[in-house]
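have a look at this fold, sequence not included:
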């Protein structure tokens, strides 16, 4: 596997004239990385996708970089010219914190759109990172949403219908190119809503053995969702995070993931970098907190790769208004999706 630092050096050098492309010190290299991020608006923008991409960032294991990846990919895409909407679906509200969006109790949030009657437009807030990036925050109220939604008709489709209605109401020139949904570390009803709402799944995988153990359960649940709730969902992207080049284990995990998932795995790898962990404490992404860090540039390269792949998608499909609510019998039992049981054992729900 190519060392991320060497790949980054080659990428930076390729964009510079020969006299400047020679990095004679780590400080010079860091300064050049910071310049590219700070002056993103002066560079060629990332290519727009062929259609609006609704990407669910999911992995039921905690601490693998879901929120960090959601925030930093969103910021990178927005700094390089694309419109992005981040939906924080984790009751902890970490994505909201990193984007500088208030999420105290009482703040209009995704809870009001899922459980209440608010539209996404009413709960969407600007962020401090970029005028192209907006966020739907999560408050602690969201922790009780799974219980409150149990008796709601078509509960698994609440987020999808909210997104469809929001996109349909926006003028074409204001619709986001990317909708990124940050999931909680579980396979409950909130994650299920995110999987039903998304067209693609991006799975961050920490370069450690434990990160692989729960992957099978997640893929099984995605297959159940595709079979019974959202035929269009698919795993489109795998992002390797917390790569530590000093250990053989990181290389072994990365190689195993690449051998299994092939081209789904981004060539860009996110290294372990203390700046990535420090940034949320200042209400920022790593791109705005320390644009010259390796973590910042790695996320820029990952976002660039994500954007290039998106440009190859089909043309934009006109957004239709959300359909009328389906009768309760149309939704398979929640336990069958969350626990991995077969819905075939409940014929009365599928009749």
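Arrived safely. All of these numbers come straight from a predicted model, not from anything done at the bench.

please count neighbours and contacts with C-alpha atoms only from this point.
OK.

so after the helix or strand harbouring residue 275, what's the next helix or strand?
Using DSSP states H and E, residue 275 maps to helix 274-278. Following helix 274-278 in sequence order, the next helix or strand is helix 286-289 (DSSP H and E).

elements contacting that next one?
If contacts are counted by 3 or more CA pairs under 8 Å, 6 or more residues apart in numbering; DSSP states H and E, helix 286-289 sits against helix 66-79, helix 274-278, helix 294-311.

could I get these as CSV with mean neighbour count and distance to residue 347?
Below are these laid out as CSV (neighbours: other CA atoms under 10 Å; distance: least, CA to CA, whole Å):
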stretch, mean neighbour count, distance to residue 347
helix 66-79, 27, 36
helix 274-278, 17, 48
helix 294-311, 21, 39
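
any chance of those helices in TSV, with distance to residue 202 too?
Shown next, in TSV, are the helices and strands packed on helix 286-289 (distance: least, CA to CA, whole Å):
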stretch	distance to residue 202
helix 66-79	9
helix 274-278	19
helix 294-311	10
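
and of those, who's closest to residue 185?
Comparing the helices and strands packed on helix 286-289 by their distance to residue 185 (CA to CA), the top pick is helix 66-79, with 8.6 Å.

give me the contacts around the closest one.
40-41, 46, 57-59, 83-86, 94-95, 98-99, 129-133, 180-183, 203-204, 276, 285-287, 296, 299-300, 302-304, 307 (CA atoms under 8 Å, 6 or more residues apart in numbering).

out of those, which are buried?
For the contacts of helix 66-79, a burial check counting by 16 or more other CA atoms under 10 Å picks out 40, 46, 57-59, 83-86, 94-95, 98-99, 129-130, 132-133, 180-183, 203-204, 276, 285-287, 296, 299-300, 302-304, 307.

so what's residue 199 up against?
Contacts of residue 199 (CA under 8 Å, 6+ apart): 53, 54, 55, 56, 232, 233, 234.

does the third one count as helix, strand or coil?
Each residue gets one of three states, and residue 55 gets strand by DSSP: H, G, I helix; E, B strand; the rest coil.

structure B:
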């Protein structure tokens, strides 16, 4: 099985949308999938139909606290199920407080890994939606993961922060998780009507493409994709014949191809 962290310290890159639609795409391909919300904003939970994540009684915070305090976690405790075939663990604002508390915890970088290692035999894929930061919870996700998928918006400022993220992934690889690899860079919110987006995409392929896989198909800009979060459903349900669904279908196929080669 594979654990994939979907990460970018810049917000608004389509990170949560990618995590949800890739996960459901893998489930549609017959895979058992768990999505883990590791973002205090709870955006993934909202995208999966949880209207008020801050009102939830049980989230990834409770699970990680049990790991920290060495308490038993019951089978499927805290795991919810979405009608499109994926399991998920939600998060909410309490995760921000846990991030601060982790500073005082022994082996603080390995808390999420300890939990995921105990349940990963139940799944083919676990996808982690990371915070838009490089804090301790994101480091936990990188330590737990086999791969990192990096969504990058096809715009100037988001690409400027890409080098810092790659450096952080390199440090985690060297010091904490020697099996960690970059699965690839996914270009998102690409406006096909403008030469500017095309130039940004070409620049990323030129600068990073020699050393890092760039996914073949990008995710185009689409209002329909933004509307899926309010529906609590994937793009496959909301706009199955649209250009964004086509993009995520292509991404799913590339990830499955990688599974045959490496996982």
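Ah, there it is. What you see is a predicted model, and the numbers here were worked out from it, not measured in a lab.

drop the TM-score for these two in here.
Overlay of the two chains. TM-score (TM-score structural alignment, normalised by the length of structure 2): 0.92; 255 aligned residues with a CA RMSD of 1.5 Å.

and of the helices and strands packed on helix 286-289 of structure 1, who's closest to residue 255 of structure 1?
Per CA to CA, nearest to residue 255 of structure 1 of those: helix 294-311, 17.8 Å.

how about the strands in structure 1?
Using DSSP state E, the strands found in structure 1 span residues 53-57, 84-88, 125-126, 133-136, 178-182, 200-206, 235-243, 265-271.

ok, residues contacting stretch 213-224 of structure 2?
With CA under 8 Å, 6+ apart as the test, stretch 213-224 of structure 2 has contacts from 182-192, 205, 208, 238-239, 243-244, 247-248, 250-251, 254.

where's the alignment partner in structure 1 of residue 204 of structure 2 relative to residue 242 of structure 1, distance?
Matched by TM-score structural alignment, residue 204 of structure 2 corresponds to residue 257 in structure 1. Separation of residue 257 of structure 1 from residue 242 of structure 1 (CA to CA, to the nearest Å): 14 Å.

how about residue 190 of structure 1?
According to CA to CA, residue 190 of structure 1 and residue 242 of structure 1 sit 26 Å apart.

those two: which is more packed in?
Counted by other CA atoms under 10 Å, residue 190 of structure 1 and residue 242 do not tie: residue 190 has more neighbours, with 26 against 21.

quick one: contacts for that one?
89, 145, 146, 183, 184 are the contacts of residue 190 of structure 1 under CA under 8 Å, 6+ apart.

tell me the contacts of the closest residue to the last one other than its chain neighbours?
Excluding the flanking residues, the one nearest residue 184 of structure 1 by CA to CA, 6 or more residues apart in numbering is residue 90, at 4.4 Å. In this structure, residue 90 of structure 1 makes contact with 138, 142, 182, 183, 184, 185, judged by CA under 8 Å, 6+ apart.

what do we get in structure 2 for the fifth one?
When the two structures are superposed using TM-score structural alignment, residue 184 of structure 1 falls opposite residue 131 in structure 2.

ok, residue 290 of structure 1 - how many residues close by?
Neighbours of residue 290 of structure 1 using other CA under 10 Å come to 22.

gap between the residue mapped onto it from structure 2 and residue 99 of structure 2?
Matched by TM-score structural alignment, residue 290 of structure 1 corresponds to residue 239 in structure 2. Distance, residue 239 of structure 2 to residue 99 of structure 2, using CA to CA: 36 Å.

ditto for residue 20 of structure 2
Noted for residue 20 of structure 2: a distance of 23 Å to residue 99 of structure 2, by CA to CA.

number of residues surrounding the aligned partner of residue 273 of structure 1 in structure 2?
Mapped onto structure 2 by TM-score structural alignment, residue 273 of structure 1 lines up with residue 222. Neighbours of residue 222 of structure 2 under the rule other CA under 10 Å: 14.

residue 158 of structure 1 matches what in structure 2?
Under TM-score structural alignment, residue 158 of structure 1 pairs with residue 111 in structure 2.

surely that match is in contact with residue 139?
No: using CA atoms under 8 Å as the test, residue 111 of structure 2 is too far from residue 139 to be in contact (10.2 Å).

quick one: map residue 140 of structure 1 onto structure 2.
Residue 140 of structure 1 maps onto residue 93 in structure 2, by TM-score structural alignment.

ditto for residue 193 of structure 1
Residue 193 of structure 1 maps onto residue 140 in structure 2, by TM-score structural alignment.

what's the spacing between that match and residue 109 of structure 2?
For residue 140 of structure 2, the distance to residue 109 of structure 2 equals 5 Å [CA to CA].
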